[in-house]
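Dropping the sequence and predicted coords here.
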Amino acid sequence: MSTPNMDENAKLWFGVQLEVTQKLLAAEDRKLEVMHHELSGQHGTLSGLRRLANSRLRMQYDQLNKEYEDAVTGLLRGNTLARVRSLPSMGLKGVHKQRSSLFHAMNIQAGPVKDGDQPDAAATKQLEENVTEIGAVGAEDTHDGLTFARGRVQSGSLSHPDSVPMRVAKLLREWTETYSYDFRDERMMLPFKDITQACASYMDDVKAAVLDIQRVLFKKLNALEQYEAKLKRELELQIKTKNETMSAGKSKPDRNLFDLSQSPQEVAAQLKVIEFERLSAIGPEEFVQTFVRGDQKDEYTDMREAHNVETYVEWFNRLSYIVATEILRTEKKKHQVKAIEFFVQVGHHCYKMHNFNSVMAIVSAINFASVSRLKKAWSKVPGKILSLYEELEWVLEPRSNFKNYREEVASLMLQQDTCVIPIFSLMVKDMYFTEESSKKRLANGDIDFDTMWRLGNRLADFMVLKNAKCKQPRNDDVVRYLKTVPVCSEYELFKLSIESEPPAKEDKERTLGRLKRLETQSQRKTAEKDAK
């Protein structure tokens, strides 16, 4: 049997669905009006087909309208109406909303009652009379797997898959699993706890469902806390390793990557381990947070944000500098040639493993001025290695908005059980311009759902990538080295390059001038860092 409190909660939860349905009805009605206007002024052999299309759309509208009316009827079966949401388009006068709704937070008005309006006694009385009449229709009825008589549950289970509490549980599960980082904010966690406690007061099946939702959410949030603590330790170890190297008067560590692994395939596999670890830690909501800027940030000053997007971008830059540093720290020319060969092969194995982010980082490093100017070293690189490098450059060709890369990724995403690491900076750029391509609101203040759908599709593609299964054996020594080895700055790399291969006479002035500018920039950055 239901209680007044249960009926009241059911009305509040189902109100969100009613608001969505109302908006869909309004949109379909506007489409019908536009179509009717267009068809009324057109003639021709296709007029019959147009009338048929119009007729079918009208049937869809009527069916949706009927479902809406049925839903409202089911909502209003109860006798307690103190906190019922406003219900437009049914000939009923609305009452004041006692709490904000999901759509109210987005400035979508679901009914005729405006914010700040107070209900008058006559309106409330009329609403109660209408509801009493609706609740009295039929001595017995069935709705959502429940049997009602005079607005009261006579039989059935609130744990039915289509019952309101189970629908709420499904919504919470989808939200917490997809956008779990939203709940790091206490303003989200408090109402989440209230809703789950209310759901848990129903049947045992509903209680079990919400307890499982809580367990999964808390597990994800705990994993995020541990990951962030791990990143902090990695940064501290980077600084410690660099300080120890400098304090010992050394210009480089005692060992390099080739001491740990002579296999380009092994290094490529460990790069994918790191890449996927970074990628899978990002929540889709972090992209939205990243795009918040200017006066909007004032609204989010007390929000606890994750910074995994920035961390992943920093990893890309670090990998590029690792590659350049490993090439230029070698003292002999033949060792530079071997290093170039090695990293081209690593890049090619990354490509075969669908790790495009590492491929881009490696190719970017090889294109650094400090590496590309080593003409003597490049002249001794075998033709086979140069062919592999040209293949990588073809995949990353930026013309036509990275057409080659995009086509290959699109093809890979159609395959099952394929772990693809995208070019992350390009993904961020796509999402940014998708969001910025049009205003979030229409001229009348309504949400532009076309824009939201485009951004939603981008985020959905990202979720497919981050939730893939990546099964690569882990070599802790190689992973630790890549995460913590000290790297040279741009100035230090260019200086090492000049020491390894002095510039020709015709390029000497230009090359030394660039070195001087890099030195000035490096000194300024160091001074700014010390000032902080």
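Structure received. Bear in mind the structure is a predicted one, so any value in this text is a computation, not a measurement.

use CA for all of it now, contacts and neighbours both
OK.

Could I get the full set of strands for the chain?
Taking DSSP state E, the strands of the chain run over residues 141-143, 146-149, 152-156.

which stretch among these comes nearest Val464?
Proximity to Val464 (CA to CA) singles out strand 141-143 among these, at 36.1 Å.

which helices and strands sit right next to that closest one?
Here strand 141-143 touches strand 146-149, going by 3 or more CA pairs under 8 Å, 6 or more residues apart in numbering; DSSP states H and E.

Off-centre distance for the strand it packs on?
Mean-position distance between strand 146-149 and its chain equals 42 Å (CA atoms, centre = their mean, to the nearest Å).

ok, second structure coming up, stack it against the first:
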Amino acid sequence: MFAQNADAVNFCREGRDRMFSQLLRLCREWCTSIPHDFRNDHMRTRLNELLGLCSVDQTFKQKATDLQINLRSTLNKLDKYDKAVKNLHKTLSDNKQRPIQSDILERFSMVGVDEILLALADNDLADLGQNRNGPGCSISFYVEWFNRLSSFAATEVLRQLRKKHRVEVIEFLIDVAKECCEIGNFNSLMAIVAGLSLPAVMRLKKTVIEFLIDVAKECCEIGNFNSLMAIVAGLSLPAVMRLKKTHILKLYNNRLYYLSIMEMLIPNLVEYTMSGQRLKNQNLEILQHQLDPSGNFLSYRATMKAAQWRAETVGSTQKIVIPFFVLLIKDLFLLYHSGIRTLPNGHLNYIAFSQISEQLRSVVKWKTANCTFPKNAAVLQYMLISSLYGEKDLLLASFECETAESAVEREQLKKLKNSS
């Protein structure tokens, strides 16, 4: 290219400026999208050589200088992030309560598209979150953040020895998950729901039943009679009613309370049926829809599209979109490996790579969204440095909250104690 424009026939200022502009644009896109490539001294030297050829006048020289300054700033930011995360892991492994940065592990913006592409080249998706020292370490840190948030939700529930407090924690976490869904933070939403869905939490029949009773009361008070009747019908099933030790019988033994519910229900139920309206309990159904894996997470994908549309709407104040990261990587992995990347003539499959680039373009857009929510450093620090229960400790804590009732649970508890 330089030789052609240096020829006397082809040489002209307009052609040279056009070529240098295109080269600068290429270098700028490269430095912005794949900054990890320039952590190597050799690559930085070659980039400086290329930019030096483009610096033919003061205007191009200034543009090249600005590009180099921005690249150095980006690389310094990445280096600081890596050091901060590694120091955090050392802090957690040493179990020391030291001050830490309040804005590191949870940052989706630190995951680079170049890291994603390198991770996609691996043939085993299970190894994705194992690399802490290579070029894809930000991905492994972000996957660990998801796992930590999930374990945190389960641990906080099982730390509460009183049933009333466990119910309050579950209700609070569901409200947090609902808020995450409303603002577009689907990764944290899925992490919280995954933690509440662990066997150690789900086996707490007394806690879950009391929570459902509280939900039924709330449904009655707000006029959501469809959900009220559905919950009462489920709690009235023989498999649930046989649990005499659980406190569900209080709801049915207290006739005055039950009659007061029916007194409120009957006239309103007629009005509800006549109007044909369908009221829903948002707190529960939003979570149920997002968790539903049927149709390849069809409900989640529909909600995700709505969040994208909302973020792209002119004048919208809600620009944040944080996807369910593991599912995003899985989609990209299948897209990368399902098609032919190289054609028989040696050319790249443009259609296949265009589909991948379209997904990655969305990732870049989501990463650059400006977060207007204030950070609560104390809460985030507690989430990052508080000790969490492992899988075995979660089950042991679960059996401390509610004793083993069936023979299977008693055998499971015996094995857990013997292995301790």
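Cool, the structure landed. The structure displayed is predicted, hence computed values, not measured ones.

how about the strands of the first structure in TSV, adding distance to Asn222 of the first structure and mean neighbour count?
As requested, the strands of the first structure are exported to TSV (distance: least, CA to CA, whole Å; neighbours: other CA atoms under 10 Å):
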stretch	distance to Asn222 of the first structure	mean neighbour count
strand 141-143	40	15
strand 146-149	39	18
strand 152-156	38	17
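
Distance to Lys469 of the first structure added to the ones you listed, as CSV?
Shown next, in CSV, are the strands of the first structure (distance: least, CA to CA, whole Å):
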stretch, distance to Lys469 of the first structure
strand 141-143, 41
strand 146-149, 41
strand 152-156, 41
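
you'd agree Thr325 of the first structure is up against Cys488?
Yes. The pair Thr325 of the first structure / Cys488 is scored as a contact, 5.9 Å apart, by CA atoms under 8 Å.

Between the two, tell me which one has more neighbours.
Per other CA atoms under 10 Å, whichever of Thr325 of the first structure and Cys488 has more neighbours is Thr325, with 24 against 19.

Any figure for the gap between Phe141 of the second structure and Leu105 of the second structure?
6 Å (CA to CA, to the nearest Å).

For the counterpart of Gln289 of the first structure in the second structure, give me its contacts.
Matched across to the second structure, Gln289 of the first structure falls on Leu118, judged by TM-score structural alignment. Leu118 of the second structure sits next to 135-136 when contact means CA atoms under 8 Å, 6 or more residues apart in numbering.

between the strands of the first structure, which gets nearest to Arg510 of the first structure?
Arg510 of the first structure lies closest to strand 141-143 among the strands of the first structure, at 81.0 Å (CA to CA).

Can you pull the residues that touch both of Thr325 and Cys488 of the first structure?
Contacts common to Thr325 of the first structure and Cys488, judged by CA under 8 Å, 6+ apart, are absent.

Phe141 and Leu105 of the second structure: which has the busier surroundings?
Taking neighbours as other CA under 10 Å, Phe141 of the second structure and Leu105 compare with Phe141 leading, 26 against 22.

aligned partner of the more buried one in the first structure?
Mapped onto the first structure by TM-score structural alignment, Phe141 of the second structure lines up with Thr311.

Give me the distance between its match and Glu234 of the first structure.
Using CA to CA, Thr311 of the first structure is found at 12 Å from Glu234 of the first structure.

Tell me where the stretch 101-250 of the first structure has helices.
With DSSP state H, counting those that start in this stretch, the ranges of helices along the stretch 101-250 of the first structure come out as 121-136, 164-178, 186-200, 204-247.

ok so, going back, could you name every residue contacting both of Phe141 and Leu105 of the second structure?
Residues touching both Phe141 of the second structure and Leu105 by CA under 8 Å, 6+ apart: Val85.

And the helices in the stretch 301-420 of the second structure?
325-338, 350-367, 377-385, 391-401, 407-419.

any idea which of those is most buried?
Ranked by mean neighbour count, the helices of the stretch 301-420 of the second structure are led by helix 391-401 with a mean of 19 (mean count of other CA atoms under 10 Å).

I'd like to check what contacts it. Which residues are they?
154-155, 158-163, 199-201, 203-204, 413, 416.

on that earlier part again, save the helices of the stretch 101-250 of the first structure as JSON lines, and put in distance to Gln521 of the first structure and mean neighbour count too.
Shown next, in JSON lines, are the helices of the stretch 101-250 of the first structure (distance: least, CA to CA, whole Å; neighbours: other CA under 10 Å):
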{"stretch": "helix 121-136", "distance to Gln521 of the first structure": "71", "mean neighbour count": "15"}
{"stretch": "helix 164-178", "distance to Gln521 of the first structure": "42", "mean neighbour count": "18"}
{"stretch": "helix 186-200", "distance to Gln521 of the first structure": "42", "mean neighbour count": "15"}
{"stretch": "helix 204-247", "distance to Gln521 of the first structure": "20", "mean neighbour count": "15"}
